[in-house]
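[1] Sequence unavailable; structure follows:
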């Protein structure tokens, strides 16, 4: 299980969501993504993205002006043909 830290501080909408979506595509099921951003819209946009992707936000915290999301990548269902 890997953990990737994505520092998006200083970036404005829509970049935090776009970069988070791209980073999620590189992760395997069970991996964690820590996203650090300062754009207040991320408090709305990142949860909406995660709802769309089917992944899970494990934690959301604030440190001064920085918002920190810890996102768990949901494993893809096993679609192997078991005949």
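    Looks like it arrived, so ask away. What you see is a predicted model; the values in this text were computed from it and never measured.
[2] rest of the way, CA atoms for contacts and neighbours
    Noted.
[3] so what's the most centrally placed residue in the chain closest to, chain neighbours aside?
    Residue closest to the mean C-alpha point of the chain, counted by C-alpha atoms, centre = their mean, is residue 71 at 4.7 Å. Leaving out its chain neighbours, the residue that sits closest to residue 71 by C-alpha to C-alpha, 6 or more residues apart in numbering is residue 57, at 4.4 Å.
[4] on that earlier part again, if I've got this straight, the residue nearest to the centre of the chain is in a strand?
    Yes: using DSSP: H, G, I helix; E, B strand; the rest coil, the assignment for residue 71 is a strand.
[5] Use this one as the comparison:
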């Protein structure tokens, strides 16, 4: 089961902080999908995942929306 987090319209650092908080509720091995509009999230989500031990499964832009799939450590 995966969870969704919509942080569109928020500027950094809020999208990353909210993703970090949301990951606390994601079960081991499960995925959080984050949708953001701040271009800085491309860099910052990768840094969050590396620092926190999450796996960044994908990071892509779809019509101005940045979509991240982050997996909780197993």
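    That came through fine. Model, not experiment: these values are computed from the prediction.
[6] Let me see the TM-score of these two.
    After superposition, the two chains reach a TM-score (TM-score structural alignment, normalised by the length of the second structure) of 0.95; 74 aligned residues with a C-alpha RMSD of 0.7 Å.
[7] which one in the second structure is aligned with the residue nearest to residue 71 of the first structure?
    Structural alignment (TM-score structural alignment) places residue 57 of the first structure against residue 56 in the second structure.
[8] give me the stretch of the first structure that stretch 17-32 of the second structure matches.
    The aligned range for stretch 17-32 of the second structure in the first structure is 18-33, by TM-score structural alignment.
[9] how much distance is there from that stretch to the middle of the chain?
    For stretch 18-33 of the first structure, the separation from the chain centroid amounts to 6 Å (computed by C-alpha atoms, centre = their mean, to the nearest Å).
[10] buried set for that stretch?
    Residues of stretch 18-33 of the first structure classed as buried by neighbour count (16 or more other C-alpha atoms under 10 Å): 20, 24, 27, 30, 31, 32, 33.
[11] Would you tell me what helix or strand the first one is located in?
    It refers to residue 20 of the first structure. Assigned by DSSP states H and E, residue 20 of the first structure belongs to helix 15-25.
[12] before we move on, the earlier item: contacting residues for the residue nearest to the centre of the first structure?
    Counting by C-alpha atoms under 8 Å, 6 or more residues apart in numbering, residue 71 of the first structure touches 32, 33, 34, 35, 55, 56, 57, 58, 59.
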